[in-house]
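Participant: Sequence and computational prediction follow.
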Amino acid sequence: MRRAEIVAAARGWIGTPYRHQASLKGAGCDCLGLVRGVWREVIGPEPEAPPAYTPDWAEALGWETLLEAARRQMAEIAPGAAQAGDVLIFRMGMGVPAKHCAIVSGEGRILHAYWGRAVVETRLTDWWARRVAGAFAFPGWRIKAWRRWCFRRWARRWAAGCCRLG
């Protein structure tokens, strides 16, 4: 999976109207529905069904449902390291759960479903950047690269004689 595939898939959703808890290209989606739809296009079936959630960004419940789900299904990365194809999760106010997400489309740009409008590509302004609560990579190449690195490290150590059995 390449970053360009993720961004191209997400751009295919531009203009899809905002519909709370929906995830159908051209018919309707919310911010999570966009990420779910891109997941289905690029990776395959969704690993879990999302729970019911409210569209209220200022919801005062303390549950970090969105962040917890992202941590279960994606690779968490440093927000400053996010690149095209990665997912940003936003906390819209102090003391409230993170409840908005977007896909990074390029340097300083994001794709997201904007409440009351549609899927749009916008600048990642300072206003948005201050609200980033987490950054995540879709599963795939980062995990494979990590496994390759671990295997190579193990192979070098094994070849040097420090890990041989017997």
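Facilitator: Great, that's in hand.
Participant: can we go C-alpha only for contacts and neighbour counts from here?
Facilitator: Noted.
Participant: Residues in contact with stretch 82-93: which ones?
Facilitator: 3-7, 35, 57-58, 67, 79, 97-107, 128, 131-138 (CA atoms under 8 Å, 6 or more residues apart in numbering).
Participant: swap in stretch 139-146?
Facilitator: The contact list for stretch 139-146 (CA under 8 Å, 6+ apart) reads Met1, Arg2, Gln73, Met74, Ala75.
Participant: Just confirm the last one contacts Gly134, I think it does.
Facilitator: No - using CA atoms under 8 Å as the test, Ala75 is too far from Gly134 to be in contact (10.7 Å).
Participant: and the two? which has more neighbours close in?
Facilitator: Legend: neighbour count by other CA atoms under 10 Å for Ala75 and Gly134, higher for Gly134 (21 against 17).
Participant: this is the other structure I want to compare:
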Amino acid sequence: MNSGAAFGADRGAMALAEARRWIGTPVKWEQSLKGQGCDCRGLVAGVARALGWEEAGSLEARIAGYARGRIDGAALKAGLDRLFDPVEGGLAQARAGDVVGLRINDNLQHLAIHAGVAGGYPRMVHAFLSEPAQVVEVPMVGYWQRRVAGIWRWREPALSSAAAGDS
């Protein structure tokens, strides 16, 4: 079994690889179907579902009424804190595959998946509402960097005592 740090990095790499498979998926509110439609929450939930991770079945992933301008940023943050490990230090400490929370109109209401650094800029995969209105991978230049509200890392799944070697 990998160490916790290596395992977390493996989960991040897996999440990013799956998120990149969603590139080109049209933006459709409250959906989470690769190639057919998703919003930003649906992208994160769909990545988890494709990888068989428990986050996909959470209340936060299934709740309806998630639409631009109607998102309760405090509730979204509480859900992220419940499902993921918050990363202290902001974007500078983010790793590929981490979930990035972004403010729109000063309210946490958009999610992306950190896609590493290229050309000196962090990158992200996200459901971009404006043209081309699809999942894209883009550099996080000034506009997006100023909107980072938090970073969350996928948690290791709880190991059963048998899997951990306790018999």
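Facilitator: Right, received. Where do you want to start? If you're wondering where the values come from, they're calculated on a predicted model, not measured in any experiment.
Participant: related to what we said a few turns ago, for PyMOL, write the selection for the buried entries among the contacts of stretch 82-93 of structure 1.
Facilitator: Here is the PyMOL command that selects only those of the contacts of stretch 82-93 of structure 1 that count as buried (16 or more other CA atoms under 10 Å):
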select buried, resi 3+6+7+35+58+67+79+97+98+99+100+101+102+103+104+105+106+131+132+133+134+135+136+137+138
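Participant: Identify those among the contacts of stretch 82-93 of structure 1 that sit within helices.
Facilitator: Arg3, Ala4, Glu5, Ile6, Val7, Val35, Leu67, Trp128 (DSSP state H).
Participant: So what does the last one match up with in structure 2?
Facilitator: Following TM-score structural alignment, the counterpart assigned to Trp128 of structure 1 within structure 2 is Trp144.
Participant: so what's that match up against?
Facilitator: Leu102.
Participant: quick one: the residue mapped onto Ile113 of structure 2 from structure 1 from Trp146 of structure 1, how far?
Facilitator: Per TM-score structural alignment, the equivalent position to Ile113 of structure 2 in structure 1 is Ile103. Distance, Ile103 of structure 1 to Trp146 of structure 1, using CA to CA, to the nearest Å: 22 Å.
Participant: same check, this time on Ala84 of structure 1
Facilitator: Ala84 of structure 1 sits 19 Å away from Trp146 of structure 1, taking CA to CA as the criterion.
Participant: Looking at those two, which is more packed in?
Facilitator: Taking neighbours as other CA under 10 Å, Ala84 of structure 1 and Trp146 compare with Ala84 leading, 20 against 11.
Participant: The more buried one maps to what in structure 2?
Facilitator: Per TM-score structural alignment, Ala84 of structure 1 is aligned with Ala96.
Participant: On the three-state scheme, that match is what?
Facilitator: coil (DSSP: H, G, I helix; E, B strand; the rest coil).
Participant: how close does the match of Trp128 of structure 1 sit to Trp53 of structure 2?
Facilitator: For Trp144 of structure 2, the distance to Trp53 of structure 2 (CA to CA) stands at 28 Å.
Participant: now Arg20 of structure 2
Facilitator: Applying CA to CA to Arg20 of structure 2 and Trp53 of structure 2 gives a distance of 17 Å.
Participant: and what of Glu88 of structure 2?
Facilitator: For Glu88 of structure 2, the distance to Trp53 of structure 2 - CA to CA - is 23 Å.
Participant: okay, the two: which has more neighbours?
Facilitator: Taking neighbours as other CA under 10 Å, Glu88 of structure 2 and Trp53 compare with Trp53 leading, 17 against 12.
Participant: what do we get in structure 1 for the more buried one?
Facilitator: Match for Trp53 of structure 2 (TM-score structural alignment): Gly44.
Participant: residues contacting that match?
Facilitator: For Gly44 of structure 1, counting by CA under 8 Å, 6+ apart, there are no contacting residues.
Participant: can you tell me the helix or strand for it?
Facilitator: Assigned by DSSP states H and E, Gly44 of structure 1 falls within no helix or strand.
Participant: What separation do you get for it and Arg36 of structure 1?
Facilitator: Taking CA to CA as the measure, Gly44 of structure 1 falls 10 Å from Arg36 of structure 1.
Participant: Where do the strands of structure 2 begin and end?
Facilitator: Shown for structure 2, the strands assigned by DSSP state E span residues 32-33, 37-38, 84-86, 99-104, 107-118, 121-128, 134-139, 148-154.
Participant: For those strands, give me TSV that also has distance to Ala5 of structure 2.
Facilitator: TSV is the format used below for these (distance: least, CA to CA, whole Å):
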stretch	distance to Ala5 of structure 2
strand 32-33	29
strand 37-38	30
strand 84-86	13
strand 99-104	17
strand 107-118	17
strand 121-128	21
strand 134-139	25
strand 148-154	11
